[in-house]
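Undergrad: One predicted model, sequence on top.
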Amino acid sequence: MTDQPRGNTAEFTVLTTGYTLSTGPGVAATVSYVSDGDRHVIVDPGMVASRDRILGPLAELGLGPDDITDVVLSHHHPDNVLNVGLFGRARVHDHKAEYLDDQWTDRDAEGHEITGSLRLIRTPGHSPEDITLLAGTADGVVAFAGDLWWRPDGPADDPVAPDRDTLRASRLRVLAAADVIVPGHGGPFRAGEGVPL
């Protein structure tokens, strides 16, 4: 079975481009919005300088927090999840379950389809629970890979990764499926040669 989504009807917008200490004054997550049909998804609503950095760009798209149907958490580090509570009506997806209000539904993220164009896969490496959202768009597959890459230049050697070989295997898996990668703390970049492994 291929990792690529079955469909190609998703669209995405980066709401805020994140940074790390080496590229900014602190740490901020790259927060993205993905839509497919009636599903409105926020990926990694983490630390930002102000919640307006998430809600302002979302409002420019004509959407408010209650319009969001799903939130995907690439992993459970605070810098990637801190603002999940902004989206109180959304289903929240992580590596092992889906959460909504007081309901906790166990399910493995591996291969889980939010829609035909939005698929989750397990990509451990930065942490054991990492997942990637693969979005099939008209221009190719976009991978919202969390901190598999912090930014376009890597880092090649993630100082947080517990196992370098697992990180590399997950990076190779994402590169095989995606045309564009949205990292955890930087802007989108093309998948291909020169991407840190």
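TA: Sure, I can see it.
Undergrad: Only C-alpha atoms from now on, for both contacts and neighbour counts.
TA: Fine.
Undergrad: Show the contacting residues for residue 195.
TA: 152, 153, 154 (CA atoms under 8 Å, 6 or more residues apart in numbering).
Undergrad: Could you do residue 9 as well?
TA: With CA under 8 Å, 6+ apart, residue 9 has these contacts: 36, 37, 117, 136, 137, 138.
Undergrad: and which of those is nearest to residue 83?
TA: Nearest to residue 83 among these is residue 36, at 22.3 Å by CA to CA.
Undergrad: Okay, buried residues for the longest helix along the chain please.
TA: Looking across the chain with DSSP state H, the single longest helix is helix 164-177. Using 16 or more other CA atoms under 10 Å as the test for burial, helix 164-177 gives 164, 166, 167, 168, 170, 171, 174, 175, 177.
Undergrad: another structure for you, compare them:
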Amino acid sequence: MTASFHVLTTGYAHDRVAGTVTLLTEGDTLAVVDPGMVADRGLILDPLAERGIDVRQITDVIFSHHHPDHTLNAALFPRARFHDHMAVYRDDIWEDRPADGFALSPSITLMTTPGHTAEDVSTLVRTDQGLVVLTHLWWGEHGPADDPFAPDRAQLRSSREKVLALGPTLIVPGHGAPFAPSGATPV
């Protein structure tokens, strides 16, 4: 069994900013990754409705990190569990757990990848096309090579190398379209 992923909206970071928002599905797991800032909430809600998914069916929301451009629309999903680098949250329950290796389903797991922030989490998704990694280690296909918000450039490089060593087929970056990593991918 493998999971599938669907980019609900592709983000950007220019004079305006929006995060890339993704839907992951496997069995009963329906997860949204980084439901943050977008030009209009319909950019998240309409693609879900087109797939016949009601917001109350979303089981999980994953935050790559806690910047508003990746978290602002979390309340759209009232029945979801929320995941970050250190815990799972639901209603008034806060359950500490390490993110590394935490499985939302057999094919969807979390991995800590500090870089853009010290608390970054990447989502690993085994699909029929291969491994897809959703991460903010890259804003888009071409970087930036030096993330202007990264508190520790060596840590960013180490996490990028860790992700690339997994041999992903695709990377879904924080503010751009999915891309196939290559020798030109900034480390």
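TA: Done, it's in. Given the structure is predicted, the values throughout are model-derived calculations rather than measurements.
Undergrad: Drop the TM-score for these two in here.
TA: The TM-score (TM-score structural alignment, normalised by the length of structure 2) is 0.98; 186 aligned residues with a CA RMSD of 0.8 Å.
Undergrad: Quick one: the strands in structure 1, in order.
TA: 11-16, 31-36, 39-43, 70-72, 91-93, 97-100, 103-106, 113-115, 118-122, 131-137, 140-144, 180-182, 189-190 (DSSP state E).
Undergrad: Residue 58 of structure 1 is nearest to which of those strands?
TA: With CA to CA as the yardstick, what comes closest out of those is strand 11-16 (6.8 Å).
Undergrad: Give the other helices and strands that the closest one contacts.
TA: Counting contacts by 3 or more CA pairs under 8 Å, 6 or more residues apart in numbering; DSSP states H and E, strand 11-16 of structure 1 packs against strand 31-36, helix 52-60.
Undergrad: tell me the most buried of the ones you listed?
TA: The highest mean neighbour count among those, using mean count of other CA atoms under 10 Å, belongs to strand 31-36: a mean of 23.
Undergrad: can you name the residues of structure 2 that that strand overlays?
TA: Using TM-score structural alignment, the residues of structure 2 aligned to strand 31-36 of structure 1 are 21-26.
Undergrad: After superposing, tell me the mean distance of that stretch to structure 1.
TA: Superposing on structure 1 places stretch 21-26 of structure 2 at an average distance of 0.3 Å from its equivalents, by mean CA distance after the TM-score superposition for structure 1.
Undergrad: hmm, back to that, any chance of the contacts of residue 195 of structure 1 in JSON lines, plus distance to residue 73 of structure 1 and neighbour count?
TA: Below are these laid out as JSON lines (distance: CA to CA, whole Å; neighbours: other CA atoms under 10 Å):
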{"residue": "152", "distance to residue 73 of structure 1": "20", "neighbour count": "21"}
{"residue": "153", "distance to residue 73 of structure 1": "22", "neighbour count": "14"}
{"residue": "154", "distance to residue 73 of structure 1": "20", "neighbour count": "17"}
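Undergrad: Which of those residues remain contacts when I look at structure 2?
TA: Counting by both residues aligned by TM-score structural alignment, their matches' CA atoms under 8 Å, the members of the contacts of residue 195 of structure 1 that carry over to structure 2 are 152, 153, 154.
Undergrad: and which of the residues you listed is nearest to residue 76 of structure 1?
TA: So of these, ranked by how close each gets to residue 76 of structure 1 (CA to CA), first place is residue 154, at 19.5 Å.
Undergrad: Identify the residue of structure 1 aligned to residue 115 of structure 2.
TA: Aligned partner of residue 115 of structure 2 by TM-score structural alignment: residue 125.
Undergrad: got a list of what its match touches?
TA: 148, 161, 162, 163, 164, 165, 166, 167, 168, 170 are the contacts of residue 125 of structure 1 under CA under 8 Å, 6+ apart.
Undergrad: Quick check: closest non-adjacent residue to it.
TA: Distance criterion CA to CA, 6 or more residues apart in numbering; nearest residue to residue 125 of structure 1, sequence neighbours excluded, is residue 167 at 3.7 Å.
Undergrad: any idea how far the aligned partner of the one you found in structure 2 is from residue 186 of structure 2?
TA: The equivalent of residue 167 of structure 1 in structure 2 is residue 156 (alignment by TM-score structural alignment). Distance from residue 156 of structure 2 to residue 186 of structure 2, counting by CA to CA, to the nearest Å: 11 Å.
Undergrad: circling back: any chance of TSV for the kept ones among the contacts of residue 195 of structure 1, columns distance to residue 144 of structure 1?
TA: Converted to TSV, these look like this (distance: CA to CA, whole Å):
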residue	distance to residue 144 of structure 1
152	13
153	16
154	14
